[in-house]
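Engineer: sequence below, structure please.
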Amino acid sequence: MTALDRRSFLGRGLATAGGVLASGIAIETLGTHASWAEAGRPAFDPRQVGYGPLSRRAAENTGEELLALPAGFSYVVLGKTGTPMSDGVPTPIAHDGMAAFPGTRRHTARLIRNHEVRTTPGSPIGRVHVEGSRRYDELGVGGTTTLEVDLRSGEVLQHFVSLNGTIVNCAGGRMLGHRGWLTCEETTAGPVQGWGRKHGYIYEVPLDGPRPGRPAPSQPLKAMGRFSHEAVAVDPRTGYVYETEDDSGKPDGFYRFRPKDPRNLSAGGVLEMLKIKGKDNYDCREGQKMGARLPVEWVTIDSPDPDVEGGAQTCTQQGLAKGGAKFNRLEGCWYGDGSIFFNSTSGGDAKNGDAPNADGYLEGYGQVWRHIPNRRDGGTLVLVYESPGRKVLDSPDNLTFTPRGGIVLCEDDASDADADPHPLAPGLTNVNRLIGLDPRRGQPFEFAVNIADESEFAGACFSPDGSTLFVNQLGNTAALDPPGRTYAIRGPWQRGPL
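Structural biologist: Next comes the predicted model:
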């Protein structure tokens, strides 16, 4: 990997020429992939794309067969549920969204990882919890952990709770200046459901500060909205924070937060929902044309922290009442090349057969959207890819652009109707994969298959030096089995398109 390749991937370099180059290649990849899919090409030919055929492989440090990977690739397991951490706390359950930062020493990386724990209030099962720490909700079971990893050996040097007192921490995104992680709650539960306080917020997890036995204080950023948050991405030019919403079974919105002080989100700001200009409640979920440019305007959410328990309109209802656009299950969100990319996990015209949503919408196999901001107006929205069926891509969740301009999509196949078995994972019904996209031909390929269980992949991200792909296996969100795991995957990246 060249020095330019490394610089182009580093999050802090996204505004540089290297960052634009890598993102531009990835954008071309999405366009090429869309053309490839529209031509009705076969789903996979492992002899011609990616890194070749996959086979079941055992983890180097545990000997368990958990992943199927191409020849030449290996992996180790980090932070499995239940293993003791440096602070004495057992590793929590439900490994979800994640980001990689430069470590405190040479040849290391620091990971901040979400835990989407969905147990009952105060439950000890897989809880993210440090007794005596400053936390928002004493009954909270979710939060984040931080891992310091040696990139040469795969050894975990430190591993500790970095935030607790929250619930259902699903995904998030890097803070402005890459000073840390913004972690999001995918729920609006509160005291009515037995919790000590209201939830549905975003919280800051500083890169520096938290240490074993001393997590960061969990303080909700209420002006950024109370809704079922999924992920965020920050535009480094303006400091605006773009937010995705995933409230299953209902229309979702795409939001932006314009802070008063981009480096102090707690100072407040304005929350807005995307609207297609001149078209109230435009339905982005189906009937869309890839490549079409839709002009955007933004409508203000007047009450970003609504008292929904008292009958107030939710953020989503407020935005839709002003003509906001409808999406379905917005999840992964990423900034690059001056744009915000985000996944609609169940958008699209090819339907997966699940029961209709509350408003009659039938879910699809997934979409990838691009919002292009513009200082002069609301910007532009473009559908850059839509899956034609499960064999190509089934339910994209997190997305990451790779050091060499390829794309990795994490599948979250939760379909009840459309079984998705795999020959490398006998006995499993809904198998989840990491799907790569070739930047030269746009052709999709399987890079990894979860052969351990039916839980989703999440949190895919490369180490700052580009040598290691980190990715999570969610595991169970309410029990210890199957466990959550983090994988560190290494191999001959230069041999293929990632």
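
Engineer: alpha carbons only for contacts and neighbour counts from here, please
Structural biologist: Fine.

Engineer: what does stretch 312-325 contact?
Structural biologist: Contact partners of stretch 312-325, identified using CA atoms under 8 Å, 6 or more residues apart in numbering, comprise 225-227, 252-254, 272-276, 279-284, 298-308, 326.

Engineer: one more sequence to fold, the one below, so I can look at both together:
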Amino acid sequence: MERRTFLRTAVLSTSVTAFGGTLWRGAAHADPAQPGTGPYGAPGSADANGVQLPAGFRSRVVARSGQQVAGTSYTWHPAPDGGACFADGTGWIYVSNSEVNPSGGAGAVRFSATGAITGAYRILSSTRQNCAGGSTPWNTWLSCEEVDRGYVYETDPWGVKAAVRRDAMGRFKHEAAAADPDRKVVYLTEDVTDGCFYRFTPSTWGNLAAGKLEVLKMGSGTSGPVTWAAVPDPTGASRATRDQVSGAKRFNGGEGCYYANGVCFFTTKGDNRVWRYDAAAATLDLVYDDSLVTGGSAPLTGVDNVTGASSGDLFVAEDGGNMEICLITPDDVVTPFLRVNGQSGSEITGPAFSPDGTRLYFSSQRGTSGSSSGGITYEVTGPFRA
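Structural biologist: The predicted structure is shown next:
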């Protein structure tokens, strides 16, 4: 992505928020994150899978598009995208979207307590361009269609219950979702250049069949208090949802979305920003902005999917850039964590931690081939800090 040559006004935050058992430290969130040395050191030489990792970490390939997942009869889907992990007894399940149109959908891989693959299967079919999404506290996966007037589908990671289309969550170019169990809402991003940031309040928490869709409102700046206003027609039939509320805040290409302990982090790829919505204080500010990096080039560009660790570290995947997953620490340091070599025609998608936080899953959506049929899904293990 082409770097911008101008600087925007620096941003100050006015609150400290607990995240993953730690604090985003300091009396204020200060300026957006700057490059520095991360807790794991720099990525080393590429391993046999072409993945550069810090010392003590290792990777393995879990699945490849168009090939059967090892030990199963399931053929891994093309263009693996957004993903999440779910506890499954002593093991876990990793779900992954398929960002192709028209087949789309999502699949899953089941793991034992030792990390051995014990199953793989389809959990959603016959949908369009399923990009990102999000997990719910009641252990379902929200798979989002990244098409005009797209839908959100609520799916069963175990593949037992049929997926359900959730019309009340709005029809727009959906990207990601993040559930906030404290306020009993779900945040949603929109992947267009003049998109909005939404929240959906179910009529009954745990049931997404009905509820209220709202859009965030704020002035022209990048920091300060926000309000919310109802979207009159969530179906978008009369007018695009982003154009129905006067004063709705515009975001340039909404991407990943992640919630933890009162804060919803989300990314915008059009301006390489990571945003921080403090739900308790109802304020918005910037965690990272590549144009505000000083003293050198920005380590993180092409911001996309985002997840977090119990340490409070954010892991942000790149769509392009250097094909890296970068780390943003609670001390406002941004640094590369891993890099995938030889796949410049791809993007990194679907970062998610196993329930115990010891394994990180992600995909290279188009792999070495640069096409949707070349996707590769990886697992990284190592001394992730608690």
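
Engineer: endpoints of stretch 182-200 of the second structure, how far apart?
Structural biologist: 13 Å (CA to CA, to the nearest Å).

Engineer: just the buried residues of that stretch, please?
Structural biologist: 185-192, 195-200 (16 or more other CA atoms under 10 Å).

Engineer: can you give me the strands in the stretch 51-200 of the second structure?
Structural biologist: Shown for the stretch 51-200 of the second structure, the strands assigned by DSSP state E, counting those that start in this stretch span residues 51-52, 58-64, 80-88, 91-98, 106-111, 117-124, 130-135, 141-145, 152-155, 164-165, 174-180, 185-190, 197-204.

Engineer: next step: the contacts of stretch 312-325 of the first structure restricted to helices.
Structural biologist: Of the positions in the contacts of stretch 312-325 of the first structure, not one sits in helices, assigned by DSSP state H.

Engineer: name only those of the residues you listed that count as buried.
Structural biologist: 225-227, 252-254, 272-276, 281-284, 298-301, 303-306, 326.

Engineer: for the strands of the stretch 51-200 of the second structure, please prepare TSV with the additional fields distance to residue 286 of the second structure.
Structural biologist: Shown next, in TSV, are the strands of the stretch 51-200 of the second structure (distance: least, CA to CA, whole Å):
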stretch	distance to residue 286 of the second structure
strand 51-52	28
strand 58-64	32
strand 80-88	23
strand 91-98	28
strand 106-111	32
strand 117-124	35
strand 130-135	22
strand 141-145	25
strand 152-155	27
strand 164-165	33
strand 174-180	18
strand 185-190	16
strand 197-204	14
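
Engineer: counterpart of residue 262 of the first structure over in the second structure?
Structural biologist: Using TM-score structural alignment, the partner of residue 262 of the first structure in the second structure is residue 205.

Engineer: quick one: contacts for the closest residue to its match other than its chain neighbours?
Structural biologist: In this structure, residue 205 of the second structure finds its nearest non-sequential neighbour in residue 184, 6.0 Å apart by CA to CA, 6 or more residues apart in numbering. Residues in contact with residue 184 of the second structure, defined by CA under 8 Å, 6+ apart, are 201, 202, 205.

Engineer: got the contact list for residue 91 of the second structure?
Structural biologist: Contacts of residue 91 of the second structure (CA under 8 Å, 6+ apart): 110, 111, 112, 113, 114, 115.

Engineer: any figure for the gap between the fifth one and residue 192 of the second structure?
Structural biologist: When CA to CA is applied, the distance between residue 114 of the second structure and residue 192 of the second structure equals 41 Å.

Engineer: residue 186 of the second structure too?
Structural biologist: In terms of CA to CA, residue 186 of the second structure sits 19 Å off from residue 192 of the second structure.

Engineer: re the thing from before, which one of the strands of the stretch 51-200 of the second structure lies nearest to residue 31 of the second structure?
Structural biologist: strand 197-204 (22.3 Å; CA to CA).
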